[in-house]
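# Okay, predicted coordinates and the sequence, questions at the end:
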Amino acid sequence: MRLAILITNTDHSDFAGARPDDAVKFSRFVALARPDWSCTSFDLPRGDALPKLEDFDGFIIGGSPAFLSDDRPWIAPLLEFIRAAHADRVPLLGTCFGHQAIAAALGGRVGRNGEGWGHGLLELQMFQVPPWMKGAPKVRRLYGSHAEQVLDLPDNATVWCASEGCPIAGFFVENSIFTTQHHPEISADFMADLVDHLADYMGAEVTEKARASLIDEADNAAFAEAAAQFFEQAIRA
């Protein structure tokens, strides 16, 4: 399987530079379930052109501290790319910003989380399980850090999970779109470092709640298996 990772991360700080970048994080995430698959990354904020749809079997759109409402030159072309991929039924996996971008591109609505930040290890309530996840381990917890989220679904979308303060924490559209508001590519060490790094910005209440949540670990491997099964069934269809 040939996957393209569309990097949207605009954090080029010293904190980010001292840790694995999103190309490495998502390649490791894919390898949790399918170590023989190839991953090629395209860093959109740094000026990489979007790949051709026909050159890859599927696409992963990652997270970012950017907002969809930001005036950034790469966002509008990304939304057009999503619409073209959806029209051709090319499989898209969206995480965090990618989840929001897919929703917005297809007619959904994105806005601020009315209950404030979702930050730390977040518990998932699963609703309608996508067909390809029935043979995968259950995904009960994922790391997250977000102030915006999907408020209204695009047409034909189905919610598969919710988390505290986030009723649409993941959705799917038929067999070719699969999303999560959260970060299955983030490791336990990275999340702990991020909570410490953002402590002053987040404030004591949000930070202490996030730290307390980290007693457990995320179900990244389970989500990686679900994502792999998603791409496999989309290609077979």
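Perfect, thanks for sending it.
# Only C-alpha atoms from now on, for both contacts and neighbour counts.
OK.
# Tell me which residues of stretch 106-116 come out buried.
Buried positions in stretch 106-116, judged by neighbour count with 16 or more other CA atoms under 10 Å: 106, 108-110, 113.
# Filter the residues you listed down to the ones in helices?
Among the buried residues of stretch 106-116, no member is found in helices (DSSP state H).
# Next one for the comparison:
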Amino acid sequence: MQEDNTVQQNPSLNRKARVVVLKTGSTYPRLLAQFGDFDDWFLRGLSTELDITVINVEAGELPGNPEDWDGIVVTGSPAMVSDRAEWSENAGRWLATAVRSEIPVLGVCYGHQLLAHALGGEAGYHPDGRETGTHEIELLPEADSDALFRELPKTFPAQLTHRQSVLRLPEGAVLLGRNGFEPNQAFRIGPCAWGVQFHPEFTDTVMRAYLEVQAPDLTREGLDAEALIAGVKPAPDASSLLPRFSRLVMERAR
């Protein structure tokens, strides 16, 4: 009887950690038809041991109290943080509350920029234009002791596609990764909120498809679309952030 009472008094012992994916936009129609949407790609990378809910914040859906969740993931978007759309600003304020409550957060691309903006940093157009394709990420010494990054190699390839960037980190943020184009590729703020400019949810197949759709624009911008397509390769270390984040959330929720 005592064991039964213990289970009843501690229902959290049997529940899965709850993660909300804040969907901030949708991919190109061609990619949507082939591969599904942004949230689908995250669901494939996050652990099946999580209880995951997708909330479309771009459509005005609300994620409730941040403390209702054990972890938060914020997707990429074709929108621009600097436009300060009402839905985006609302999501940013909600994220700032979550960070203050020490709920684990992983913001990706738009989510990375929104997280920085919401906490007092600055997001805007990169002065040198677009970064897209497979590129190397360099981790800084601060990543050696970081809960999410510490087991990753010092350099690794990652999939990227963005025109806006984090131009200024929030006060107190710890820079974890960079490359020659983008000085703020990854950061942490507080004990468990991370932003990454690169896309751990992208496969090399998805990256290649992105470049094929972008090719006319890339050519107009003076980029070599064919070389970028030829340069796409798998990025397993970058993709490992999703299962790593999953484990971190589950461990903190115990």
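Received it, and whenever you're ready, just let me know what you need. Predicted model, so just to flag it, every value in this text is computed and none were measured.
# What value does the TM-score take for this pair?
Put the two chains on top of each other and the TM-score (TM-score structural alignment, normalised by the length of structure 1) is 0.88; 233 aligned residues with a CA RMSD of 2.2 Å.
# now residue 56 of structure 2, nearest residue through space, not along the chain?
residue 23 (4.7 Å; CA to CA, 6 or more residues apart in numbering).
# Give the equivalent position in structure 2 for residue 87 of structure 1.
Alignment of residue 87 of structure 1 against structure 2 is given by TM-score structural alignment, with residue 100 as its counterpart.
# and if you look at residue 187 of structure 1?
In structure 2, residue 187 of structure 1 lands on residue 203 (TM-score structural alignment).
# tell me the contacts of the closest residue to that match other than its chain neighbours?
Once flanking residues are discounted, residue 203 of structure 2 sits nearest to residue 234: 6.8 Å by CA to CA, 6+ apart. Counting by CA atoms under 8 Å, 6 or more residues apart in numbering, residue 234 of structure 2 touches 157-158, 203-204.
# Repeat that for residue 70 of structure 2.
Applying CA under 8 Å, 6+ apart, the residues contacting residue 70 of structure 2 are 17-19, 103-104, 249-250, 252-253.
# Not counting its neighbours along the chain, what's nearest it?
The shortest distance from residue 70 of structure 2 to any non-neighbouring residue, by CA to CA, 6+ apart, is to residue 18 (5.1 Å).
# which position in structure 1 aligns with the one you found?
Using TM-score structural alignment, residue 18 of structure 2 sits opposite residue 2 in structure 1.
# just to revisit the earlier point, hang on, the residue nearest to residue 203 of structure 2 in a helix?
No: the assignment for residue 234 of structure 2 (DSSP: H, G, I helix; E, B strand; the rest coil) gives coil, which keeps it out of a helix.
# Could you check how far it is from residue 158 of structure 2?
8 Å (CA to CA, to the nearest Å).
# picking that back up, the residue nearest to residue 70 of structure 2 reaches residue 47, doesn't it?
No: using CA atoms under 8 Å, residue 18 of structure 2 is not in contact with residue 47, being 11.3 Å away.
# Which residues are in contact with each of those two?
Going by CA under 8 Å, 6+ apart, no residue sits against residue 18 of structure 2 while also sitting against residue 47.
# Where does residue 86 of structure 1 fall, secondary structure wise?
According to DSSP states H and E, residue 86 of structure 1 maps onto helix 75-87.
# Now do the buried residues in that helix.
75, 78-79, 81-83, 85-86.
# Number of residues surrounding residue 13 of structure 1?
Using other CA atoms under 10 Å, residue 13 of structure 1 has 8 other residues around it.
# my bad, should have said residue 47 of structure 1
Residue 47 of structure 1 - counted by other CA under 10 Å - has 10 other residues nearby.
# Thanks again, I'm all set now.
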